[in-house]
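Engineer: Output the structure for:
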Amino acid sequence: MVMDSGVDRPLAEALADELVELTRSLAELAYDLGSDEVTLRRHMVSIQSIDRITQAQLAIADILRSEAPVAARIDGVTLETLAARLRQRLTRTP
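Structural biologist: Below you'll find the model as predicted:
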C-alpha cells in the first residue's frame, strides 16, 4: 500500500525503525557526554541540541508510521518548530 507521501508502508516502517535506532545511539552518546561534568559544562548547548535532534527523529518516525491524513500527522508533532517547518515545506510550490 502506498502512503499519501508516496512512500510505501514497508519502506516507511523500515525508515521509522532506522530513525528510532539512530535516536537510541544519539541518546546514549548524549548521556555519555553528559555524565562527565567537565564535558557537560563545556558542551551543554551541543548536548541539548542532540536532545532536540532525537525528539525530532522520533516525531518523524511517528509521522512515517501513521496512517492518518498528513495534516493530522503534523498536528501530532509536539516540537512546534518542527511542525511549523513541515507545514511550510508542504505549502511550497514546486
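Engineer: Please count neighbours and contacts with C-alpha atoms only from this point.
Structural biologist: Fine.
Engineer: Report the central residue of the chain.
Structural biologist: residue 57 (1.8 Å; C-alpha atoms, centre = their mean).
Engineer: structure for this one too, so we can compare:
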Amino acid sequence: MDQQLAHALADELVELTRSLADLAYDLGSDSDTLRRHMVSIQSVDRITQAQLAIADILRSDAPVAARIDGVTLETLADRLRERVAGNA
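Structural biologist: Down below sits the predicted model:
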C-alpha cells in the first residue's frame, strides 16, 4: 500500500476514533444511560482502541510481524496474525 494513503487512512481512523470516544463519553456522562448501556459503551471503548492500533499499524514501516506484535489488544493481534497467515 502506498505510504501516503496508509497515513491518510490512519489519520481518518484517528478522527473517527475521537468522534466515537466523544460520543461514548457523552453517553456515559448520563448515569441512567450508563447503567442501561454499560456493555455497549465498553464495546465502543474496545472499538476505539482497535482503531488506534490499526492506525499505528498503517503508519508503521516495521515488518508486518513487528507491527502486529505491537498491538496491545490480544484478540485483535491474534485475528490479524490469522488473517495475514491466510487462515481467515
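Engineer: quick one: furthest residue from the center of structure 2?
Structural biologist: Outermost residue of structure 2 (C-alpha atoms, centre = their mean): residue 32, 26.9 Å.
Engineer: what does that one align to in structure 1?
Structural biologist: Superposed on structure 1 with TM-score structural alignment, residue 32 of structure 2 falls opposite residue 38.
Engineer: element containing its match?
Structural biologist: Assigned by DSSP states H and E, residue 38 of structure 1 belongs to helix 37-42.
Engineer: what residues does that helix touch?
Structural biologist: With contact meaning C-alpha atoms under 8 Å, 6 or more residues apart in numbering, helix 37-42 of structure 1 is reached by 33-34, 47.
Engineer: and if we set it to 10 Å?
Structural biologist: Residues from elsewhere that reach helix 37-42 of structure 1, judged by C-alpha atoms under 10 Å, 6 or more residues apart in numbering: 30-34, 36, 43-44, 46-48.
Engineer: That one vs structure 2, mean deviation?
Structural biologist: With mean C-alpha distance after the TM-score superposition for structure 1, helix 37-42 of structure 1 departs from structure 2 by a mean of 0.1 Å once superposed.
Engineer: Now do the buried residues in the next helix or strand after that helix.
Structural biologist: On the C-terminal side of helix 37-42 of structure 1, the closest following helix or strand by DSSP H and E is helix 44-65. By neighbour count on 16 or more other C-alpha atoms under 10 Å, the buried set for helix 44-65 of structure 1 is 44, 47, 50-51, 54-65.
Engineer: mind giving me a markdown table with the contacts of helix 37-42 of structure 1 and columns for distance to residue 22 of structure 1?
Structural biologist: A markdown table is the format used below for the contacts of helix 37-42 of structure 1 (distance: C-alpha to C-alpha, whole Å):
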| residue | distance to residue 22 of structure 1 |
| --- | --- |
| 30 | 12 |
| 31 | 14 |
| 32 | 15 |
| 33 | 16 |
| 34 | 18 |
| 36 | 22 |
| 43 | 21 |
| 44 | 21 |
| 46 | 17 |
| 47 | 16 |
| 48 | 16 |
